[in-house]
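# okay, here's the prediction I keep looking at, along with the sequence it came from:
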Amino acid sequence: MFCMRTILVCLFAMLTFGSCKKKDDAGAAKTMLKVKYGTDVRQAMDIYLPANRNTATTPVLILIHGGGWTEGSRSDLNAVVDTLQRRMPDYAICNISYRLAANGQNIFPAQENDVKAAVEFIFNKQTEYGISNHFALLGASAGAHLALLHTYKYSSPVKIKAVVSFFGPTELVQMYNNPPNPLIPLLLAGVTGGTPTSNSAIYQQSSPYNFVVAGASPTLLLHGSNDVVVAASQSSILHDKLNSVSVPNQYVLYPGAGHGDWTSAVYTDAFLKVETFIKQYNP
């Protein structure tokens, strides 16, 4: 009798402690670094969960770094994480890395597939992480291209509610044929495995512009007028396409700004617009 009573008391204590621990975890902010969503070393993310989160109302913002699809890492956006946490403390933030194209390896659509896998991984962790199915994407340069591509191309397992592009490529054939500098065609040929003539399918399938339809997710486009890596026309043509099918969007062109080498005043304005936009469409 004594042993059975002891077992029951211990079991009750374990269950009580377990439930309290779960509640305490959800009540406190939590950071998880180098969370793997695949087997490659670059298929990983850093996750920042807010305090008092829950599966009904805690929105998710996924960040995707740039680097021409050939370099860079999620650590490049650590300052952005800090900025967004201060502005949007109730949001869960996932900062992802992905495989990089190099020497004929991991060419398109490897990066597209990695973003899809990362989104699916986060979606499947909703209950464990205490997050909702309200997802938004934000990317810079090549990361913006990947954010736009995923948003317009995929609606399963979750439709992205809003997407933000910092100077991202949108239509790769035009980018190849009308480059802002002579290195761009070489870069595109390297990451796609060909030219628009030799490999037209991958250029078509990798261009967010081609997947815009009525009902696409609201889009915020931020670009500098003097960008010599991704021409501002890449955002303006997408803006026109979104308008043509009545998709809510905002295009902000910063006069004199280049490819990310923006002044603090420009970045302050940009992140104010990001905050307002994301809160409007992915509250």
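Structure received. Numbers count the residues shown, from 1 in each chain.
# CA atoms for contacts and neighbours, from now on please.
Noted.
# how about Tyr152: what's its closest non-neighbour residue?
In this structure, Tyr152 finds its nearest non-sequential neighbour in Phe211, 5.5 Å apart by Cα to Cα, 6 or more residues apart in numbering.
# who's in contact with the one you found?
Contact analysis of Phe211 by Cα atoms under 8 Å, 6 or more residues apart in numbering lists 149, 152-153.
# which of those residues are buried?
149, 152-153 (16 or more other Cα atoms under 10 Å).
# surely Glu275 touches Asp90?
No - applying Cα atoms under 8 Å as the test, Glu275 and Asp90 come out as separate, 11.9 Å apart.
# more neighbours, these two?
Legend: neighbour count by other Cα atoms under 10 Å for Glu275 and Asp90, higher for Asp90 (20 against 13).
# what's the helix or strand for the more buried one?
Using DSSP states H and E, Asp90 is not contained in any helix or strand.
# count the residues that sit near Pro185.
20.
# still on that earlier bit, just the ones of the contacts of Phe211 in helices?
149, 152-153 (DSSP state H).
# now tell me what touches stretch 128-139 from outside.
In contact with stretch 128-139 (Cα under 8 Å, 6+ apart) are residues 26, 49, 53-66, 92, 123, 126, 144-147, 151, 158-166, 168, 278, 282-283.
# just the buried ones from the residues you listed?
26, 49, 53-54, 58-66, 92, 123, 126, 144-147, 151, 159-166, 168, 278, 282-283.
# take those residues and keep only those in helices.
Those of these lying in helices (DSSP H): 26, 123, 126, 144-147, 151, 278.
# confirm for me that Asn199 is in contact with Gly193.
Yes - assessed by Cα under 8 Å, Asn199 is found in contact with Gly193 at 7.5 Å.
# looking at the two, which one has more neighbours?
Gly193 (19 against 13).
# find the nearest non-adjacent residue to the more buried one, please.
Per Cα to Cα, 6+ apart, closest to Gly193 is Ile107, 6.6 Å.
# how many neighbouring residues does the one you found have?
Count around Ile107 with other Cα under 10 Å applied: 21.
# isn't it up against Asn113?
No - Ile107 is beyond contact range of Asn113, at 10.8 Å (criterion: Cα under 8 Å).
# quick one, what contacts the residue nearest to Gly193?
Contacts of Ile107 (Cα under 8 Å, 6+ apart): 100-101, 190-193.
# please confirm that Leu33 is located within a helix.
No - assignment of Leu33 by DSSP: H, G, I helix; E, B strand; the rest coil gives strand, placing it outside any helix.
# chain neighbours aside, what residue packs nearest to it?
Nearest to Leu33 is Asp46, by Cα to Cα, 6+ apart, at 4.3 Å.
# the one you found: neighbour count?
Asp46 has 21 nearby residues by other Cα under 10 Å.
# what does stretch 189-204 rub up against?
Counting by Cα under 8 Å, 6+ apart, 69-70, 101-104, 106-109, 172-173, 176, 188, 210 sit against stretch 189-204.
# put this next to the first one:
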Amino acid sequence: MIQEQLIERTYTYKVVESVNIQADVFRKSDERIRPVIVWIHGGCLMGGSRTNLGKQELMKYVEEGYAVVSIDYRLSPQVMLKSIIEDLQDAFRWVREQGPALFQIDPDRLAVIGSSAGGYLTLMAGFCVEPKPVALVSFFGYGDVAGKWYAEPDDHYCKQPPASREENLYLYCRQNGLWPNIVAGHDPKTEPRAFDPYCPVRNVTEAYPPTLLLHGDNDTDVPHEQSVIMAEEFARVGVAYEFVSYPGAGHGLGANYSDAVNKTVAFLRKYLQ
């Protein structure tokens, strides 16, 4: 596709205390009503941006015929997880209510794609967003934010020099098992039920959307097991899903990423076309 055939626009979908929370929209420059992908960036809920969507991946989705909406959301520790989820819900509400007029999409053909923390928010969208998306794709995401992997010191990160909260908050959290406390404002050891609304693995029902899970089995940031436990829940209740495990791949999938995008396109063809 030549650049002139691509429309790119930025919208403010929400304003909080004079801060504009924005979304970038990409689509072919025609008037055809198109299915839509909401893309959610990663960054441990502490960093990242809607601009992190890679050009090759974006163009793959646009050439396939989708409009793509890449959203920002507020980040921790400036806000707690509850507020991040509210941003997620408001973004989907805006896409459904305003998208048809603003960028010619069919809100009933809506899928979600996200990586890492964006994969977590994608899985959250499977039960905290109404109407539910048609399909979900989680690139090395996670379903349990209160599990030992996040709530206890991590062996991989503890091999690195100790970090202070001020110099590297994420590393500090992983070395001390404090990510759930700082991001959600609750201690999973003393308040385990406080995490029920924020753990996709605790909220899988028969109504959960069809889901594609993509994960490397040598991921030292988000354990491969996080996709395994989601797959087990899907199988238990009868949710349609596919789980692609990449042997030897670490966080981000490395050279396997383009294959994961191709598998994503094939998966979405089943539900959005």
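Now that the structure is in, tell me what you want to look at. Only a predicted model underlies this, so the values are computations on that prediction, with no experimental measurement involved.
# on that earlier part again, report the two of the ones in helices among the buried ones among the contacts of stretch 128-139 of structure 1 separated the most.
Farthest-apart pair in those is Ala26 and His145; separation 33.2 Å (Cα to Cα).
# preserved in structure 2, out of the contacts of Phe211 of structure 1?
Comparing these with structure 2 on both residues aligned by TM-score structural alignment, their matches' Cα atoms under 8 Å, the contacts found in both are Tyr152.
# closest to Met32 of structure 1 among the contacts of Phe211 of structure 1?
Leu149 (26.6 Å).
# and the strands in the stretch 151-273 of structure 2?
211-216, 241-246 (DSSP state E, counting those that start in this stretch).
# in CSV: the ones you listed, plus mean neighbour count and distance to Leu171 of structure 2.
Converted to CSV, those look like this (neighbours: other Cα atoms under 10 Å; distance: least, Cα to Cα, whole Å):
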stretch, mean neighbour count, distance to Leu171 of structure 2
strand 211-216, 27, 21
strand 241-246, 17, 25
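# reformat those as CSV; add distance to Gly254 of structure 2.
Compiled in CSV, the strands of the stretch 151-273 of structure 2 are given as follows (distance: least, Cα to Cα, whole Å):
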stretch, distance to Gly254 of structure 2
strand 211-216, 9
strand 241-246, 10
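# gap between stretch 233-245 of structure 2 and the chain center?
Centre-to-centre, stretch 233-245 of structure 2 and its host chain are 18 Å apart (Cα atoms, centre = their mean, to the nearest Å).
# which stretch of structure 1 lines up against that stretch?
Against structure 1, the aligned range for stretch 233-245 of structure 2 is residues 241-253 (TM-score structural alignment).
# same question for stretch 202-209 of structure 2.
Going by TM-score structural alignment, stretch 202-209 of structure 2 sits over residues 210-217 in structure 1.
# the matching stretch: end-to-end distance?
One end of stretch 210-217 of structure 1 sits 14 Å from the other (Cα to Cα, to the nearest Å).
# how about residues contacting the match of stretch 233-245 of structure 2?
Against stretch 241-253 of structure 1 from outside (Cα under 8 Å, 6+ apart): 209, 212-225, 232, 235-236, 239.
# quick one: the helices in structure 2?
Going by DSSP H, structure 2 shows helices at 55-63, 81-103, 117-128, 148-151, 155-158, 169-176, 179-184, 225-237, 257-272.
# ok now the fifth one, how far from the chain's centre?
I take that to be helix 155-158 of structure 2. Worked out by Cα atoms, centre = their mean, helix 155-158 of structure 2 lies 24 Å from the chain centre.
# and it, what's buried?
Quick answer for helix 155-158 of structure 2 (16+ other Cα under 10 Å): Tyr157.
# other SSEs contacting it?
Counting contacts by 3 or more Cα pairs under 8 Å, 6 or more residues apart in numbering; DSSP states H and E, helix 155-158 of structure 2 is packed against helix 169-176.
# which elements pack onto the helix it packs on?
Under the contact criterion of 3+ Cα pairs under 8 Å, 6+ apart, helix 169-176 of structure 2 touches helix 155-158, helix 179-184.
# can we see that at 7 Å?
helix 155-158 (3 or more Cα pairs under 7 Å, 6 or more residues apart in numbering; DSSP states H and E).
# show me the contact partners of the helix it packs on.
171, 174-175, 220 (Cα atoms under 7 Å, 6 or more residues apart in numbering).
# nearest to Leu58 of structure 2, of the residues you listed?
Out of these, the member with the shortest distance to Leu58 of structure 2 (by Cα to Cα) is Thr220, at 26.3 Å.
# mind listing what Val68 of structure 2 touches?
Contacts of Val68 of structure 2 by Cα under 7 Å, 6+ apart are 25-27, 36-39, 62.
# restricted to strands, list those residues.
Those of the contacts of Val68 of structure 2 mapping onto strands are 25-27, 36-39, per DSSP state E.
# farthest pair within those residues?
Across those (Cα to Cα), the longest gap, 13.2 Å, separates Arg27 and Trp39.
# could you find the counterpart of Gly67 of structure 1 in structure 2?
In structure 2, Gly67 of structure 1 lands on Gly43 (TM-score structural alignment).
# who are the neighbours in contact with the closest residue to its match other than its chain neighbours?
Distance criterion Cα to Cα, 6+ apart; nearest residue to Gly43 of structure 2, sequence neighbours excluded, is Ala117 at 6.0 Å. Contact partners of Ala117 of structure 2, counting by Cα under 7 Å, 6+ apart, are 42-45, 141.
# which of the residues you listed does structure 1 keep?
Of the contacts of Ala117 of structure 2, the ones still in contact in structure 1 (both residues aligned by TM-score structural alignment, their matches' Cα atoms under 7 Å) are 42-45, 141.
# what about the match of stretch 233-245 of structure 2, how long is it end to end?
Stretch 241-253 of structure 1: ends 17 Å apart by Cα to Cα.
# how about stretch 249-266 of structure 1?
19 Å.
# what does stretch 37-52 of structure 2 give?
Per Cα to Cα, stretch 37-52 of structure 2 runs 15 Å from first to last residue.
# can you list contacts of it?
23, 66-72, 75-77, 110-118.
# of those, select the buried ones using a ChimeraX command.
Here is the ChimeraX command that selects the buried residues among those (16+ other Cα under 10 Å):
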select :23,66,67,68,69,70,71,72,75,76,110,111,112,113,114,115,116,117,118
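# next step: the contacts of stretch 37-52 of structure 2 restricted to strands.
23, 67-71, 110-115.
# max pairwise distance over those residues: which two?
Ala67 and Ser115 (18.4 Å).
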